[in-house]
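Enquirer: can't give you the sequence, but here's the structure:
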């Protein structure tokens, strides 16, 4: 009798415990600042092995004790339930590698994985009508009253008159502002955080984003800078000029009466790190009592880091997992898709024709509402912005989820955003200055503001982010482009109200 030969046994590749990125020489040389750090140390995220204990705090306490007693290193800082942060040299990291520790070492059981603390970068008078937010405000009295939105960005300038009516100073939000840029600098966490430290914005990015969501321009003259195109030999060149509002138009956020919480994660150079963003998301969970006492109803994240397909599956990075966890507690998360629409593939020698997917993390998070960019007032004609990142995710999901105006969006100008224009440079952050900017960073707050308006008129949707996302996508207006470019289509707030 003949027997079929048994097929050869195959073994699955062993799952790494320390990120392969941390083995790269360029990460430690300082030539490519893709991982946060100071001098010869690099910041890492330590993912705790929560299966060893039902109480995450005890796992962290044991890890801190091992760092201090066994390794002689400073204690890691808590970022969230699952992650802690440490600054390590290359030699110290090697000593911490769970695969190199002796068998049975308790330290190896406390650590699930070690990730790089990646560097993360930042990514309405006409655009409100494009998404029909102005009509919804009039028809449904949807001005954002009673809704609180957190803005993870470079801070917000409180002196700007756009926020004069309590947008940032209302008792409901004033104690909640936080500055997390100490993590970017590598400093220790302040013993007593000062909310006022988050109410600064030397960069201007956060103020511009925030004013698209909420607040309104004051009565009286406004200083509005826009770009004009001047003929030059060899082509047209942009220049800054000024304009006035057309009769009957006004500048306001899509939910002018909503209140904003400034969670400052971007430093003065508009860069941050994964740990600062995770710490900010954890702050929202703590403020809300993990969903038992919702005080913040949504977050806007107009920043991101390029997705590394060699490091983790799509939507499974620490940043994406923490964002999905936040949504699971009842908070709406709106994320910019990224400005990598023309990016090329950095692996295997590069692809000169572009990448299959250019969505930035945390835009790959499954539960996030990921927003791409369209033309400001003629999206049906001009379609998707060339810079807007395209999908799908590399595990086959549709992204972006929806698109909104992101080209030449006029919003509040502060810090370096204001001083770009010579006409505004001589004024102050306390003057009513406005300026144009483009990017998915500007598209995302259109969706945040629209949802804040929706929740103010439909309060029964608070705490139901999955239902909110479904309403937005089911009622979006297709632009006739591929779904990996436009997602479900253009945000249409009137249709959402009509069918919600």
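Expert: Here it is on my side, so go on. The structure displayed is predicted, hence computed values, not measured ones.

Enquirer: CA only for contacts and neighbour counts going forward, please
Expert: OK.

Enquirer: Quick one: residues contacting residue 362.
Expert: Neighbouring residues of residue 362 by CA atoms under 8 Å, 6 or more residues apart in numbering: 304-305, 315, 317, 319-320, 323, 335, 368.

Enquirer: next, the one to line up against it:
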């Protein structure tokens, strides 16, 4: 689009007529503008634009003069995450109920969350540590301020239990060679017992594994290079005031801006790799953290990831990762998963037209106890309905999925290193629903440990967008209505 700002090419009378007409009438009168009011100015603008674009002469082949079919206003963009909070009514719920998510924690099973990012600072601690103002963390180490309670890296676990030694040489990842040698020397006996136990078919001993996979929040901490996990966590729990973030015109707030999160890394440092075993291990670890505790350590997990259903080996919803999600939900943890981005298939590689496809929900979204989330528009869901890329149901065995939809188009969120970026996908929609579940439990604490009821409330109170049920599920998640329904 070309933006033209040459008002001087219009006569003062024509310009005044356009401005008065678009304002609703000329001096001393109020009426809607007519075509007669603006026709001379439109003709002058048309001539100006065609001359500017080099289209004044007729086309040498067709002999026809080029036409301008539409003129669009160059609208200002606004911060998307602020808009999507309103779409799911999280802003209204916060204002009406003064919700407090203290004591509730969420696991982000993803590529890693940048714990040093200002969006995850505890603002109350920050204010208390800087009574005289100053830049964030100027007087206190970031590790004392971050709401990322802990970071665990599961990506080398398989090699650890298969070789009996901490692997080294992961570019840009944890651990480095010196740390690996230190860990091998300190835990040599424990690692060997762990390997033998696993070879014999025993369960993983997480009490041995926990110190091996924990990434310390200290001077040697390195943020992940991939944007995905930090972005997802920011939608759920980000809090970045306008006077600090690069946008500078609005507060960047997630659905639960005071929530504590656990960073459970299941992809390589650059976001590549990742497998079903690694993701299962992270979910098993959540069970370990919650085991034999009166109050759960982690109350919910967000899985913004996708695994194709292996149809020749497992029934739909009964793959190993789906079974693990169902077990975790049965133990009182809310599990939220992205539906997948396979609703539209591009046929260019096969010289065919692309097409929309049903029965495209991926694992772990096929699990029955999981809250499976599709994507819709961040501001106008009733107008645009379900996003073209959002995977559609039913499941392969005929169950209704997704369960709900949430904003997932051009959502602005934090990225490692103090950045911001807009991303699309059901991965962005899922943390909106994780946040809705956390707010629901914050208001009604009796729902903690009852993920089936949390899912029922969110589905029952969702807003119908008037689309096919296998596209939208129960509809758009509505935080305010969910809280008020109890």
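Expert: All right, it came through fine. Note that the coordinates shown come from a computational prediction; the quantities given were computed from them, not determined experimentally.

Enquirer: Can you pull the TM-score for these?
Expert: The TM-score (TM-score structural alignment, normalised by the length of the second structure) is 0.64; 335 aligned residues with a CA RMSD of 2.7 Å.

Enquirer: what about the second structure, which of the contacts of residue 362 of the first structure hold up?
Expert: Using both residues aligned by TM-score structural alignment, their matches' CA atoms under 8 Å, the second structure keeps these contacts from those: 304-305, 315, 319-320, 323, 335, 368.

Enquirer: Now render those as a markdown table, adding secondary structure, distance to residue 222 of the first structure and neighbour count.
Expert: Below are these laid out as a markdown table (DSSP: H, G, I helix; E, B strand; the rest coil; distance: CA to CA, whole Å; neighbours: other CA atoms under 10 Å):
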| residue | secondary structure | distance to residue 222 of the first structure | neighbour count |
| --- | --- | --- | --- |
| 304 | strand | 32 | 29 |
| 305 | strand | 35 | 22 |
| 315 | coil | 43 | 24 |
| 319 | helix | 39 | 23 |
| 320 | helix | 40 | 21 |
| 323 | helix | 37 | 29 |
| 335 | strand | 30 | 33 |
| 368 | coil | 35 | 27 |
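
Enquirer: Can you report how many residues neighbour the equivalent of residue 344 of the second structure over in the first structure?
Expert: In the first structure, residue 344 of the second structure lines up with residue 342, judged by TM-score structural alignment. The number of residues packed near residue 342 of the first structure is 15, by other CA atoms under 10 Å.

Enquirer: Please pull up the equivalent of residue 77 of the first structure in the second structure.
Expert: Checking TM-score structural alignment: residue 77 of the first structure goes with nothing.

Enquirer: isn't residue 77 of the first structure right next to residue 87, touching?
Expert: No - Residue 77 of the first structure is beyond contact range of residue 87, at 9.6 Å (criterion: CA atoms under 8 Å).

Enquirer: Of these two, which one has the most company?
Expert: More crowded of residue 77 of the first structure and residue 87, by other CA under 10 Å: residue 87, with 23 against 19.

Enquirer: where do the strands sit along the stretch 1-150 of the second structure?
Expert: 105-110, 148-153 (DSSP state E, counting those that start in this stretch).

Enquirer: and after the last one, which helix or strand comes next?
Expert: So the one you mean is strand 148-153 of the second structure. helix 157-163 (DSSP states H and E).

Enquirer: Distance from the chain centre to the following helix or strand past that next one, please.
Expert: Downstream of helix 157-163 of the second structure, the next assigned helix or strand under DSSP H and E is helix 177-186. Relative to the centre of its chain, helix 177-186 of the second structure is centred 35 Å away, using CA atoms, centre = their mean, to the nearest Å.

Enquirer: For the helix or strand following helix 177-186 of the second structure, name the packing helices and strands.
Expert: Sequence-wise, the next helix or strand downstream of helix 177-186 of the second structure (DSSP H and E) is helix 188-199. If contacts are counted by 3 or more CA pairs under 8 Å, 6 or more residues apart in numbering; DSSP states H and E, helix 188-199 of the second structure sits against helix 157-163, helix 206-213.
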